[in-house]
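In: Task: produce atomic coordinates for the following.
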Amino acid sequence: MIRRLIDRLSLYLPLILMGFLALGSWWLVRSMPSIIYADENKPVRQEPDYRLENFSVKSFDTTGRMTREVMGDKGRHYPDVDEMHIDHVRVYAQSDTGVKINAKANTGVATGDGERVTLLGQAVAVRAADANAPRMALRGERLLALVKEEKLLSSDPVEITRDKDVFNALTMNFNSKSGEYLLDGRVRGVLAPKP
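Out: Down below sits the predicted model:
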């Protein structure tokens, strides 16, 4: 009789174990709802989620060559817009073709992916001289750098110094790959005589 009872229980043992495992899984899911069911309507915080002081962020290409460095005295990341606001920003960039640009401004705003950097307040960007183009300096109150496209844009008045030539314009679109710039609005230029 006991043998028969043990045989019957052994038939139902896998079913009983599966029931306990299912009950344990259900309890685990119910006890951790905040991880599994995150509230998608929860507002994103508008205060900075982290701060940096006297920092430097470097980017490298696949060969290990440094392509970009962003430095600042203070930085604050805002998660609601995924932007980094930087005080006394300094940027160094080098393109695939070897074009080097150094830029600085009172403040800077960089997107989370690093593809757009806006320089605000006494912004200066300098393209170093190379075999294809002379030294060029761009000055304005607001410069927008599109990193992937290697462009500098400004919708505010700018001053461009190209070697000894000086140009002023209301807006600018500068392509650092080709060294070409499109000036719009009221454009004035002073061309220095060639020796």
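In: When you work out contacts or count neighbours from here on, use the C-alpha atoms and nothing else.
Out: OK.
In: what's the burial count for residue 8?
Out: For residue 8, the neighbour count with other CA atoms under 10 Å is 11.
In: got it, and residue 153?
Out: Around residue 153 there are 19 residues (other CA under 10 Å).
In: check which helix or strand covers it.
Out: Following DSSP states H and E, the helix or strand that holds residue 153 is strand 151-154.
In: Tell me where this structure has strands.
Out: For the chain, the strands defined by DSSP state E occupy 50-60, 66-78, 83-94, 100-111, 116-127, 136-146, 151-154, 158-162, 165-169, 171-175, 180-184, 188-190.
In: One more, please, to line up against the first structure:
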Amino acid sequence: MAIYMPLLMMGALALGTYWLVRNTPIFGAPEVAKEASHEVDYFMRKFTVKTFDEGGQLKSEIYGIEARHFPDTDVLEIDQARIRSISVEGRVTNATANRAYSNGDGSEVQLVGNAVVIREASKDADGKETPRMEFRGEFLHAFLNEDRVRSHKPVLLIRGTDQFVGDTFGYDNLDRVADLKGRVRGILVPRSAASAAGLPTLTVPADPNPAAKPAGGDPAVR
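Out: Just a heads-up that it's a prediction; the model follows:
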């Protein structure tokens, strides 16, 4: 017994160590966070996305044939987009385009191809009426929460019955100022003649720099 006792103790110790290893939980090394790449992480087809404020009131509604989301920029790329935005004061703005690029909360939208932004007529707190505003061009950058629209490409502005065109364009509704530059032309129609037939109309001038990218570069990776 004295001779074999050390061997028995070593065997028991080995078995105990084996049991301890088998039953000890193994915690894997923490995974390294993957850097977001400019690849689509999800898409939607024939969809409608609505956003609401803290009180449950509708702020914006976006519809499209197909949309692709890029996680690295949190940009939603939308085909055949239709957008409706309602300000805190209740002013309604509608926008359409062949393609749109919207940020995460829908407050900023870049419209590309047959872009149209329409701001319906409204009245301020003093009862002063603002006529219907319409903007047309191949590129429009709309800041919906700030009531601003701008473009580095030619735009047609229709304000009531008046029309203006320019090579570049900016509009701030808070200041009620439209800034057109380049080859600017306009048609002012008296209210008495607004219903007359055959009134002249303006068209969007040719883009003097058609190869130029939207302001800020490719909107999908902005």
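In: so can I have CSV of the strands of structure 1 showing distance to residue 33 of structure 1?
Out: Below are the strands of structure 1 laid out as CSV (distance: least, CA to CA, whole Å):
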stretch, distance to residue 33 of structure 1
strand 50-60, 27
strand 66-78, 27
strand 83-94, 30
strand 100-111, 32
strand 116-127, 37
strand 136-146, 42
strand 151-154, 47
strand 158-162, 55
strand 165-169, 58
strand 171-175, 51
strand 180-184, 55
strand 188-190, 65
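In: right, and those strands - which one's nearest residue 23 of structure 1?
Out: Nearest of those to residue 23 of structure 1, taken as CA to CA: strand 50-60 at 41.1 Å.
In: Of all residues in structure 1, which one is nearest the centre?
Out: Nearest to the geometric centre of structure 1 sits residue 114, at 1.7 Å (CA atoms, centre = their mean).
In: so what's that residue up against?
Out: Residues near residue 114 of structure 1 by CA atoms under 8 Å, 6 or more residues apart in numbering: residue 147.
In: Aligned against structure 2, show me the partner of it.
Out: In structure 2, the residue paired with residue 114 of structure 1 is residue 106, using TM-score structural alignment.
In: tell me which element residue 16 of structure 2 falls in.
Out: Here residue 16 of structure 2 is assigned to helix 5-23, by DSSP H and E.
In: can you tell me which residue in structure 2 aligns to residue 140 of structure 1?
Out: Matched across to structure 2, residue 140 of structure 1 falls on residue 137, judged by TM-score structural alignment.
In: excluding its backbone neighbours, what's nearest its match?
Out: Using CA to CA, 6 or more residues apart in numbering and skipping residues adjacent in sequence, the residue nearest residue 137 of structure 2 is residue 155, 4.7 Å away.
In: Next, the contact list for that neighbour, please.
Out: Residue 155 of structure 2 neighbours (CA under 8 Å, 6+ apart): 135-138, 165-169, 204-205.
In: same deal with residue 146 of structure 2?
Out: With CA under 8 Å, 6+ apart, residue 146 of structure 2 has these contacts: 172, 174.
In: how close does it sit to residue 168 of structure 2?
Out: 19 Å (CA to CA, to the nearest Å).
In: can you check residue 8 of structure 2 too?
Out: Distance from residue 8 of structure 2 to residue 168 of structure 2, by CA to CA: 93 Å.
In: quick one: which of these two has more around it?
Out: Using other CA under 10 Å, the more surrounded residue of residue 8 of structure 2 and residue 168 is residue 168, with 19 against 12.
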